[in-house]
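Enquirer: just a sequence and a predicted model for now, questions to come.
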Amino acid sequence: MFIRLTPDIAVAAQIAPEDCAAAAAQGYVAIISNRPDDEVPGQPSAAKIGAAAAEAGLRFAHIPVGPAGIDEADIAAMAAELAAGGPVLAYCRSGTRSTNLWALAAASRGGDADAIVAAAAAGGYDVSGMAPFLRSLAARA
């Protein structure tokens, strides 16, 4: 259910409030929602997941990535959450947006683009098309 990309980050499809306790039991210290509220009817709100995360003793951040895509503020917010310490669980509808945002944030913190691409691929996500931009971000760090 949780796909570990590195020792510090895992991604998942939409989680339920009860998954927060499972995440804590597995050693995660934070949950990041990359899904906008009301993307589909019936999904748990970020507030509901955040409350369950707090109850489980986890940090929680809501960095929604919608149809407009990822912007610099999203990358900076994700990078700050990653810098606060992990392991972190990030979720969206399928895990793809969370993986893409993690890749960009990791590169913005000076991460090696090839290692980022390989970690995503090992988790079943293809971010290879972003490799030139990841290198550019890493070079600016």
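Expert: Yep, it's here.

Enquirer: from here on, just use CA atoms for contacts and neighbour counts.
Expert: Fine.

Enquirer: contacts only, for I116.
Expert: 103, 106-107 (Cα atoms under 8 Å, 6 or more residues apart in numbering).

Enquirer: can you redo those residues as TSV with secondary structure, neighbour count and distance to I3?
Expert: Below are the contacts of I116 laid out as TSV (DSSP: H, G, I helix; E, B strand; the rest coil; neighbours: other Cα atoms under 10 Å; distance: Cα to Cα, whole Å):
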residue	secondary structure	neighbour count	distance to I3
A103	helix	27	14
A106	helix	22	17
A107	helix	27	20
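
Enquirer: alongside the first one, take a look at this:
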Amino acid sequence: MKPVAITEKLSVSPQISPSDLPDIAAAGFTGLVANRPDGEEAGQPDAASIAEAGRKAGLGFTVIPVPDLTEEKVRAFQKAVADNEGPVLAYCRTGTRSLTLWAIGEVLDGRMKSQEVAAFAAARGFDLSGAVKWLAAHGH
């Protein structure tokens, strides 16, 4: 698990495991957002086991599974990050869905142009072509 900083408040990561939680807390994160649906892949830790380990490590935990992308999930993600008092680590299978939620929210709120999304993501090692297509399909 290697988080990628997106803002001072948000980092994204591939799938984490309960054993990662002490290190995540020690790195200064105070909250987690799970964007991966349970059971997406065999052997994947479920959100409940990560939530329990996170609570033991003193971390807040929000589950926003994203099997499909909606503005409602984007807004829930924004709220989860904003409501957390400190740095948040959002995770999914690769980190792409978590970054997608953030980037779409930035465009919807006028802080980023849809034309900037792909380059922003690529500079951090991600392909957000799906987010660009979603934005175009929704008039952005």
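Expert: Yep, it's here. Values in this document were obtained by computation on a predicted structure and should not be read as measured data.

Enquirer: returning to that earlier point: ok, so of the contacts of I116 of structure 1, who is nearest G129 of structure 1?
Expert: Taking Cα to Cα as the measure, G129 of structure 1 sits nearest to A103 out of the contacts of I116 of structure 1, at 11.5 Å.

Enquirer: how close does that closest one sit to N34 of structure 1?
Expert: A103 of structure 1 is 13 Å from N34 of structure 1, where distance means Cα to Cα, to the nearest Å.

Enquirer: tell me how many other residues crowd E40 of structure 2.
Expert: Counted with other Cα atoms under 10 Å, the neighbours of E40 of structure 2 add up to 12.

Enquirer: quick check: closest non-adjacent residue to P45 of structure 2.
Expert: Of all residues beyond its chain neighbours, the one nearest P45 of structure 2 is S17 (6.1 Å), with distances taken as Cα to Cα, 6 or more residues apart in numbering.

Enquirer: number of residues surrounding the one you found?
Expert: Burial of S17 of structure 2, expressed as a neighbour count using other Cα under 10 Å, amounts to 16.

Enquirer: surely it is in contact with E52?
Expert: No - in terms of Cα atoms under 8 Å, S17 of structure 2 does not count as a neighbour of E52; the distance is 11.1 Å.

Enquirer: so what's the residue nearest the centre of structure 1 up against?
Expert: If you average the C-alpha coordinates of structure 1 and look for the closest C-alpha using Cα atoms, centre = their mean, you land on A90, 3.3 Å from that point. A90 of structure 1 makes contacts with 9-12, 31-34, 98, as judged by Cα under 8 Å, 6+ apart.

Enquirer: I'm done for today, thanks for sticking with me.
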